[in-house]
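[1] got a predicted model here, sequence first, then my questions.
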Amino acid sequence: MKHSAFLSRPLDARSPVPQGFATFVASAGIRNHTRDIAVVHAEVPCAVAGVYTRSHFAGAAVRASRTQLAKGSARALLVISKNANVATGVQGEADLDLLLETLSQELAIAPDEIQTAATGVIGKRLPVERIAACLAETRERLSRPPDFLSFAEAIMTTDTTRKAVAMRVGKSVLIGVAKGVGMIEPDMATLLVYFFTDARIAQPALQSMLAQVADRTFNCITIDSDTSTSDSCVALSSGLAGPVETNAFADALLDVASHLAMLVLRDGEGVTKVFTTIVEHAESDAVARAVAKSIANSPLVKTAIHGADPNWGRVAMAIGKCDRKFRIDPQRTRISICGTCVYPAADEAALAALRGTMAAAEHIELRVDLAAGHGRAEAWGCDLSPAYVELNSHYTT
């Protein structure tokens, strides 16, 4: 996954938008007066692809969307922010059903044509009446052309900035929108991520591409090693711009997803630095990924990154605690930070210079060579700062 020189560009008022979509955003006052309801309506049935959290505590919206995905097409998307509607039992499912029915009547479509998501505080019931009242205004307030910047703002929780990028693919347009800054180590796709395009892509091909791209991008990032109960990644294709070359679209999807993943990581709660962990010459790609994630998730590595401390012993620790079945030989392993080999040999002068390099860098690279095979993987991580602890210690109070 690349972390610079993206071909996609941040979405702004001059960006092209895909044909066939309209948007609606509103505030139901779920937690404050900011926008917390977001709807995308498609003028035509769209090919739909999706990957979702594998959490045992997956929310009602995730379960409903998994079921809807089997239909293969969708006409709308409903996102509720500031409340995840997770661990709310049968009542939470009934609340969601009522809201989907309300929206379907407004848009003159069936409830099973709607993908949905909810994100925010866990364990609280949705203010159904207030949300339903907002949705009852959808038809009259749909924005054409679609306002994806407002959509990106409405799905935010503790995000500090909107995350939306756009890219042309032949005659079509691809837009990606994401939210998420905490409770992030995806186990499917990640966070909430949405792709909208007017390229004509067959549903099976779109599903295959989305799953592969999610695995190469969102599944490679971690902010705090915690997997959300609401993670959803969905793509909608109206097809109105006609067919597009498959490989070109797959490359564009990878670019947009990589860009969004980096925006999420940089906006992580309390984040001041990001880092890439590259593990090479492991016995398999799976082992390389496990080792890379172990390093990226280590609180001790993360705090060392925050303090610009080239403490390679913490990296060695994170490698060493991995599964005993892995072929890891300390005598053959090499560890480098920002291009400087720190294990097995690094003198004090080199470490002193490295401290300055790390302090000045916005993006730090850790590289591990296990000399055990051809496996390779990357993981993207971030530092752990006092601001993360402060924010999350008062999340519901």
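    Structure received.
[2] drop to CA atoms for contacts and neighbour counts, all remaining ones
    Will do.
[3] if I follow the layout properly, residue 159 ends up in contact with residue 265?
    No. Contact status for residue 159 versus residue 265: not in contact, 10.8 Å apart, counting by Cα atoms under 8 Å.
[4] which one of the two has more residues nearby?
    Remark: of residue 159 and residue 265, residue 265 carries more neighbours, 24 against 17, as counted by other Cα atoms under 10 Å.
[5] give me the common contacts of residue 159 and residue 265.
    Contact criterion Cα atoms under 8 Å, 6 or more residues apart in numbering; residues shared by residue 159 and residue 265: residue 181.
[6] quick one: the strands in the stretch 251-397 of the chain, in order.
    In the stretch 251-397 of the chain, the strands defined using DSSP state E, counting those that start in this stretch lie at 274-282, 334-337, 340-343, 363-369, 375-382.
[7] any chance of JSON lines for these, columns mean neighbour count and distance to residue 245?
    As requested, these are exported to JSON lines (neighbours: other Cα atoms under 10 Å; distance: least, Cα to Cα, whole Å):
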{"stretch": "strand 274-282", "mean neighbour count": "24", "distance to residue 245": "31"}
{"stretch": "strand 334-337", "mean neighbour count": "21", "distance to residue 245": "40"}
{"stretch": "strand 340-343", "mean neighbour count": "18", "distance to residue 245": "42"}
{"stretch": "strand 363-369", "mean neighbour count": "21", "distance to residue 245": "34"}
{"stretch": "strand 375-382", "mean neighbour count": "26", "distance to residue 245": "28"}
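[8] quick check, residue 213 in contact with residue 254.
    Yes. With contact defined as Cα under 8 Å, residue 213 and residue 254 form a contacting pair (5.6 Å).
[9] count of neighbours near residue 197?
    When neighbours are counted by other Cα under 10 Å, residue 197 comes out with 29.
[10] thought it was touching residue 236?
    Yes. Taking Cα under 8 Å as the definition, residue 197 is a contact partner of residue 236 at 6.4 Å.
[11] where do the helices of the stretch 1-150 of the chain begin and end?
    Under the criterion DSSP state H, counting those that start in this stretch, the stretch 1-150 of the chain contains helices at 60-69, 89-107, 128-135, 138-141, 148-154.
[12] second structure follows, compare the two:
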Amino acid sequence: MTHDHASTQDPSPLAWPTGFRAYTGHGGLREHGDDISIVASDQPAVSAAMFTQSLFAGPAVVLSRAHAAAQNLRAVTTLAQNANVATGRQGAENAAEVVRRVAGILGMPEDEVLIGSTGVIGRPLPMPTIRTHFDEAARRGLAAFTAGPLDVARAMMTTDTRPKTAIRTVGPARIVGIAKGVGMLEPNMATMLAYVFTDAGVSPADLDSALRTAVDRTFNCLSVDTDTSTSDTVAVIANGAAGPVDPAEFSDALADLCLDLTRQMAGDGEGATKLLRVTVAQAGDYKQAKRIAKSVVNSPLVKTAVYGADPNWGRVLMAVGKNTDDTDIAPSNVTVRFGGIEVYPEEPKADTLGKLVDIMRRDEVDIAITLGLGQAEATVYGCDLSADYIRVNADYTT
């Protein structure tokens, strides 16, 4: 989806913006495949970042919060398959050592490196194998930094079934985003792991404002299972190599890219077979619209109905009605539509049932609700709930 001519998908092969390079390798975090990645700018940069509000935020988040405060991050390193959460003082020391080693390879200050760690909670990092890996990476130096965005996106994956990348352009500048996340996904302030790299020239204040606006309307409108991760991180790094761009156009392009990644994560939710999109319109304000939409997209009964292609609109009314603090909502003012067909208050005729079932069988299912209270509107993204979600999570550590 494109908002305007300034925010367009780039038809060229996916590559890093000018001045960025990346590395991936196998550090023993999982049995096979790359599980450690680094993306870095060759020159100083400005940055903005947001993190989980979980009370059990992991050492990677705690350390990265401190490093992100100066808004001059230049590099991101990610460890996959192990969240390094609830690992005590040793976990904090291990995260700091990883950052120290990455900074040494790159020849930059430690506080310009952000670290992300994702995967199983409560297990210490396998530092002997990680140290051996970084020793070899240090020997090879920057010559080993030949990975592309798809390589890094794959190296970040845990239960994802496919890598998630997106690209937009603003004038001469490119914006490249990578993300992972399909479970334990109910963002609050930030979401999963999502990194954006750009050669656009943007001030720290404009970058921070653009990121917060984008996150509020995209990543924070995403939910797979209502569970907020302990490791959620989203960051954008801009090195200005392509020169300055219009701040408003950049903000639009960043939001469009984040929406692209949001849709990819929702469609790849653990065990998901369909993308579920819920729009609430005519709400009293944006917060109400988003709150009601989230209650629908998060309802297990709605999600299982979508999985079974069952146009059970009564479950949508239930999900709206359980918001008992929203006393201004009156059933007589509410409408519900599945794929454009009204199901409440005008109950669908028998001859439209087949059309509704066809709508529910689509890869993307749209549910639209109007509250009749005002002009505010919000759209949130999620997925259906299948038996495979249970299988993935029941066997996650065994």
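    Nice, thanks for sending it over. Keep in mind that this is a model prediction, so the values were computed, not measured.
[13] before we move on, back to that, of all the strands of the stretch 251-397 of structure 1, which one comes closest to residue 230 of structure 1?
    Nearest of the strands of the stretch 251-397 of structure 1 to residue 230 of structure 1, taken as Cα to Cα: strand 375-382 at 20.6 Å.
[14] elements contacting that closest one?
    Using 3 or more Cα pairs under 8 Å, 6 or more residues apart in numbering; DSSP states H and E, the elements in contact with strand 375-382 of structure 1 are helix 246-266, strand 274-282, helix 285-297, helix 299-306.
[15] which one of those lies nearest to residue 336 of structure 1?
    Across those, residue 336 of structure 1 has its closest neighbour in strand 274-282 (9.8 Å, Cα to Cα).
[16] which other residues reach that closest one?
    265-266, 288-289, 291-292, 295-296, 327, 362-383.
[17] check the fit of it onto structure 2 and give the mean distance.
    Comparison of strand 274-282 of structure 1 with structure 2 after fitting gives an average deviation of 1.3 Å (mean Cα distance after the TM-score superposition for structure 1).
[18] now that strand and strand 375-382, what's the angle there?
    Between the axes of strand 274-282 of structure 1 and strand 375-382, defined by axes from the mean of the first three to the mean of the last three Cα atoms, to 10 degrees, the angle is 160 degrees.
[19] return the distance of strand 274-282 of structure 1 from the chain's centre.
    20 Å (Cα atoms, centre = their mean, to the nearest Å).
[20] between that strand and helix 285-297, how big is the angle?
    150 degrees.
[21] quick check, residue 234 of structure 2 in contact with residue 194.
    Yes. Between residue 234 of structure 2 and residue 194 there is a contact at 4.7 Å, judged by Cα under 8 Å.
[22] between those two, who's got more neighbours?
    The residue with more neighbours, out of residue 234 of structure 2 and residue 194, is residue 194; 26 against 22, by other Cα under 10 Å.
[23] I'd assumed the more buried one was in a strand, is it?
    Yes. Under DSSP: H, G, I helix; E, B strand; the rest coil, residue 194 of structure 2 sits within a strand.
[24] who are the contact partners of the closest residue to it other than its chain neighbours?
    With sequence-adjacent residues excluded and distances taken as Cα to Cα, 6 or more residues apart in numbering, residue 194 of structure 2 is closest to residue 179, at 4.2 Å. Residue 179 of structure 2 is in contact with 153, 156, 163-165, 192-195, 261, counting by Cα under 8 Å, 6+ apart.
[25] just residue 192 of structure 2 next, same as before
    Contact analysis of residue 192 of structure 2 by Cα under 8 Å, 6+ apart lists 179-181, 185, 229, 231-234.
[26] returning to what we had before: the helices of the stretch 1-150 of structure 1 into CSV, with extra columns for distance to residue 20 of structure 1?
    Putting the helices of the stretch 1-150 of structure 1 into CSV (distance: least, Cα to Cα, whole Å) gives the following:
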stretch, distance to residue 20 of structure 1
helix 60-69, 20
helix 89-107, 14
helix 128-135, 20
helix 138-141, 15
helix 148-154, 13
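[27] tell me the most buried of these?
    Highest mean neighbour count of the helices of the stretch 1-150 of structure 1: helix 148-154, a mean of 22 (counted as mean count of other Cα atoms under 10 Å).
[28] just checking, what packs against the very next helix or strand once past it?
    The helix or strand immediately downstream of helix 148-154 of structure 1 is strand 163-169, counting by DSSP states H and E. Counting contacts by 3+ Cα pairs under 8 Å, 6+ apart, strand 163-169 of structure 1 packs against strand 9-10, helix 148-154, strand 172-179, helix 246-266.
[29] just the buried positions in the strand ranked longest in structure 1, please.
    For structure 1, the strand reaching the highest residue count under DSSP state E is reported as strand 37-52. Residues 37-42, 44-52 are the ones in strand 37-52 of structure 1 that count as buried (16 or more other Cα atoms under 10 Å).
[30] what's the answer for stretch 325-339 of structure 2, then?
    So, applying 16+ other Cα under 10 Å, buried residues of stretch 325-339 of structure 2: 329, 334-339.
[31] and these, which is closest to residue 135 of structure 2?
    Distances from residue 135 of structure 2 to the buried residues of stretch 325-339 of structure 2, taken by Cα to Cα, are shortest for residue 339, at 55.2 Å.
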